[in-house]
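# Quick one, what's the 3D model for this:
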Amino acid sequence: MADKNSNSLVKNASILMAASIISRIIGLLYRRPLGQILGGVGLGYYGFASNLYSILLLISSYSIPMAVSKIVSEKLALKQYKSANKFFRGALLYAVIVGGITALICWFGGQFLLPANQQNALPALRVLAPTVFLSAILGVLRGYFQAHRTMTPTSVSQILEQIMNAVVSVLAAWILVRSVAGQGDTAAAVYGAMGGTLGTGAGVLVGLLFMLFVYGINRNYFRRRVERDRSSQEESYGEILRMMLWMITPIIFTSFIYNCSAYLDSYLYSSLQGWHGFDADAISSAYGEYSNYFVPMAGIPLALASASTSAMMPEVSGKFAVGNLSGANRQVSQTLRLSMFICIPSAVGMMVLAYPLMGVLFPSSTALAARLMIFGSVYILTDAFSIISGGVLQAIGHQRTALVNAGISLGANLVSLALMLLAAPQLDIYAVLISNIIFSFVCCIANIISMRKLLGYRQDIRRIYVEPAAASAVMGILVMLVYYLLFRLTRRPFIGLLVAILAGMLVYLVMYVIFSHTTEEEMYSYPMGGRLVKILRLLHVYR
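Sure thing, here's the model as predicted:
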């Protein structure tokens, strides 16, 4: 049974990871032409609008998939199908009400939420108002299918959403910028940012239509299962509402705190640097480099950690609900090991290849984006652990603990940012980066303490961290040598970058097996384990 559960987690995590990688790659590719169309100031407006939109999205929908997945998976583990179906309907009603209210706040209250010197981002923010409403409904559908341990619908919808987002964002930005040609750089930046956010809404709409299509196909199966359920356990809608307020609200506020730091950081950064006399366009440009170049790059491995967490939650929730603590701990350890197996080499690779990566992917970026990547690579590791550990606390029913830990971390983040900018304004955007590292580090420590107390969890430091770190160190040295040697020979950064990345992946895989003594049977438990074993056999690591 343990192997079956382990394979289920790996399979679901692999599906979500693959979708996350594809979605993030698409996101990176379209940011290159989008950045060239918008320019530095336009990217700043786009970043400010997107950050505030993310905060509003958190309130209305961001954590709904996680919450619905947790509660419905518990009902399914207990075979309470009527209750699970009724909670699904109640969650949809909740999403419509909360999503609608939040969308109205986005449209009518945006000017009060944006910094005073960044009001040019308001039109882009208002374009996102309908998206807030649609995302809430989409979140319920994704969480419902994840609770059934079926990750394919969510994954496909994410890919379709990102493709539509990319196409419409670039096309709409180009059309709107051309429509105001000759009216000045400010008008072009404002209209370009509006086009970029229009793509976000188009993507969410396509994702929602796909999920409704999938639900329609499976609707008869869900109905028959409910009809066969003879259990007497079925909550009233009033009880469901109380359950949602008791369980979903802390999850929403925890996710809100995790992600609102980006909005609050941008607000503090813009306001304090403006108070020091920095030019508003210079502030927008620097923040644009951070939010549109560094953050998406760091978001690739972090998306994999988030995908692992989404796959882990129904597994851990189900085991915890029936009192299987050892099984829950095994799933947590496997999730952390899978995530760090990917996140640690990703952080090292991004650090040593920061300049060519930013130069090839984002030609309009400056050296600032590369330096942010170098100094910010540690953020990938601390934030990945904070995401997973926060998901563990929520999965075992301790949402309030996760909320308190996140609140403490947010306080450390904001205090450190304010002190740095007040005492050393020359740190500029680096202060935002440092404060985010402080946030995730404090959250890691708090969550570790809570997991030990509530779940009795003990980390295997060597297997989770030391082994991938040792393999990544060797990989990083080789990758750097390969790239700069090929660049000196060819003067073509793309060729050197491609060869260095491929060589780095092979070297990391081999060195990881050597350092960790991972057997062929154990390697099958990793994402795409069968293919990894074939590669290792070709390299004569396995015989």
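# drop to CA atoms for contacts and neighbour counts, all remaining ones
Will do.
# From what I see, Y293 and F362 are in contact.
Yes. Between Y293 and F362 there is a contact under C-alpha atoms under 8 Å: 7.4 Å.
# Neighbour count for these two, which is higher?
Y293 (27 against 23; other C-alpha atoms under 10 Å).
# How about that one: what's its closest non-neighbour residue?
In space, and not counting its chain neighbours, Y293 is closest to A369: 6.3 Å by C-alpha to C-alpha, 6 or more residues apart in numbering.
# In terms of helices and strands, where is the one you found?
helix 367-395 (DSSP states H and E).
# One more sequence to fold, the one below, so I can look at both together:
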Amino acid sequence: MSKDSLVKGTLILTVAALIARFLGVFQRFPLVYMLGNEGMASYAIAFNLYSNLLVIATAGIPSALSKMISERTALGRMDEANRIYKAALIFAALAGVVMCAILFLLAPHYAESSGDPHATLATLAIAPALLVFPLIAIMRGYFQGRQRMMPNGISQVIEQIVRLITAVGLAYLLLGVSLDWAVAGASFGGVTGGIAALAVMLYYALKLRKEDRRTLPVSEPVYTETGQSRQSGGKLRYGQIYGQLLRLSIPIVIFSITVTLIYNIDSSTIIPLLRDQIGEAKAKDIVGILGGQAQSLAGLPIVLAIALSQSVVPIISGAYSRRDLELVRNQSSRVMQLAILSGLPMVLAICTAARPLSGMFDYGGTPTGYEYGPPMIAMMTAGAMFQIIMQTSGAVLMGMGKMRALVSSVVFGIAVKLLGNLILSPWLGIYGILASTMLCFIVMSAFNLAVMRNVVSFRIMARRRWTRLIVTAAVVVVIGVFAERLLFEHLHLFPWRVVNATVNAVLIGGLACALYVILLFVTKVVTKDDIKTFPAPLQKLYAKAGRVLGRRG
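The predicted structure is shown next:
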């Protein structure tokens, strides 16, 4: 892949992922208003279980498929590429049917064990999505391998738009029947969104097939060592294809499932762990706050940081395969630095604006939401900073081919999470559970970075710059918290509490981000050499900020 096409592809996926994530967060606002924290608890329990089964159903194959398709396309072996694609589609269809059936069977038992039997109907409503999304994932992997990013980006956006309209519309219509049916209607939005995304992918697949027929030459026969001709139908057996796909994908799926598994652990254990401390109703409210507010907002900083770092990971992979360890060292330092610097401003913005952001959800309509919403959002988002480091360092390990270390990291992290929940929840309640999530990401980050340093000696930033970055973050937090309290007490421009909260959230978030960028230059955390290594959009942003401060170059 050329540098231009790599940057263009990364930009398309970044913009699409950001739009899709913001649409996903926006969808939560009307749902929280209609369903409340109680309904959002049932929604979160159903959605988190579905997400785990979806990751297992696709088995990390899209990433492996993308690699295999890209290699064969580059060699002009389109017959093999298409056969691999067909085999992956068959696998996805069968896996989708199996996982859908499992979800149907597990729904009542899982909901009961999670402490919320009302989540059963919502789980059943989202189960058919497992018939569709494995196919979509495989098609996205194929298009990525063919260096066609636009279908993937458009399908993500269309999926979220249709999901939003259906989820909100059905929840509103079914609220008159019962809360359980309204939550089920919201869950069913995942099914309609998947159907819409599949329609987009099929359109582009047909379009690509017509283009291939016009532009691609007929593949020449490929001969084996015995001299036998292997035409397109017999080049690769499905057993060979599945063996190669699974070898590549199993470590990827183990790493990819980490965050969804952690979310699933929380949504399924909070009520059993906390019901004796605070009561079942309040514990269920907390699950609703976590799934409806905290997890959604904490996911925003991850998108930009990870997407920006992805453009460097293929360079690390190529350099490591050539044993160019100096390039691996330089790129590892830069990708980690870029992920931290680009993820931190949104983390700071959400943490300082946690109260007005929770107010935008009207705190879920309960006193529990007012009490727990803001601190849960702030704590969950602060932990996202370590998630950024964990996922970026994990991507670098993938580039280095250190799959066994990656799996070990996940095992250690999940063990820490489970032990942390059991040990800290009796002592700190929900904050102990959130602390165990943060501790899990810290352990995994430390493990990943240690493995990376065993391969190449690198450092993300000099100690002096770390100190300056910490000072920058501390100043932003202090000023942001002071400004938030001032606005909360004195700025009430409108008679509607939710509108005032929205205005305050925008002002506080904007102040935190602007102050962060300015202080990066004032404290010299970002240097002239660093800016040259950043993606073009960030180069322009920092150049403008530098000109404002009278700093050239």
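# TM-score for these two?
Once the chains are laid over each other, their TM-score by TM-score structural alignment, normalised by the length of structure 1 reads 0.87; 527 aligned residues with a C-alpha RMSD of 3.1 Å.
# returning to what we had before: now do the same contact list for the residue nearest to Y293 of structure 1.
For A369 of structure 1, the contact set (C-alpha atoms under 8 Å, 6 or more residues apart in numbering) comprises E289, Y290, Y293, F294, M358.
# Can you get me a residue count around the last one?
This points to M358 of structure 1. Using other C-alpha under 10 Å: M358 of structure 1 sits among 24 other residues.
# what do you get for the first one?
Applying the criterion other C-alpha under 10 Å, we find 27 residues in the vicinity of E289 of structure 1.
# For it, list the residues it contacts.
Contacts of E289 of structure 1 (C-alpha under 8 Å, 6+ apart): G40, L43, G44, S365, T366, L368, A369.
# aligned partner of it in structure 2?
Matched by TM-score structural alignment, E289 of structure 1 corresponds to I289 in structure 2.
# What is the distance between the helix or strand hosting that match and the centre of its chain?
Under the criterion of DSSP H and E, I289 of structure 2 resides in helix 280-289. On the basis of C-alpha atoms, centre = their mean, to the nearest Å, helix 280-289 of structure 2 sits 24 Å off its chain's mean C-alpha point.
# Check stretch 232-247 of structure 1 too.
That offset, for stretch 232-247 of structure 1, works out to 29 Å (C-alpha atoms, centre = their mean).
# Regarding L497 of structure 1, what is its secondary structure?
Put simply, L497 of structure 1 is helix when judged by DSSP: H, G, I helix; E, B strand; the rest coil.
# Aligned to it, what sits in structure 2?
By TM-score structural alignment, L497 of structure 1 lines up with A505.
# Let me see the contact set for its match.
A353, A354, P356, L357.
# again, only this time at 6 Å
Neighbour list for A505 of structure 2: A353, P356, L357 [criterion: C-alpha atoms under 6 Å, 6 or more residues apart in numbering].
# who wins for neighbours among those residues?
Counting neighbours by other C-alpha under 10 Å, A353 comes out on top of these with 32 neighbours.
# ok, back up a step: now distance to G196 of structure 1 too, for the contacts of E289 of structure 1, in TSV please.
Formatted as TSV, the contacts of E289 of structure 1 follow (distance: C-alpha to C-alpha, whole Å):
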residue	distance to G196 of structure 1
G40	14
L43	9
G44	12
S365	18
T366	21
L368	23
A369	20
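# burial measure for S408 of structure 2, as a count.
Neighbour number of S408 of structure 2 under other C-alpha under 10 Å is 16.
# Run a quick check on L131 of structure 2 versus G96, I expect a contact.
Yes. The pair L131 of structure 2 / G96 is scored as a contact, 4.6 Å apart, by C-alpha atoms under 6 Å.
# follow-up on the earlier one: preserved in structure 1, out of the contacts of A505 of structure 2?
Retained in structure 1: none of the contacts of A505 of structure 2 (criterion both residues aligned by TM-score structural alignment, their matches' C-alpha atoms under 6 Å).
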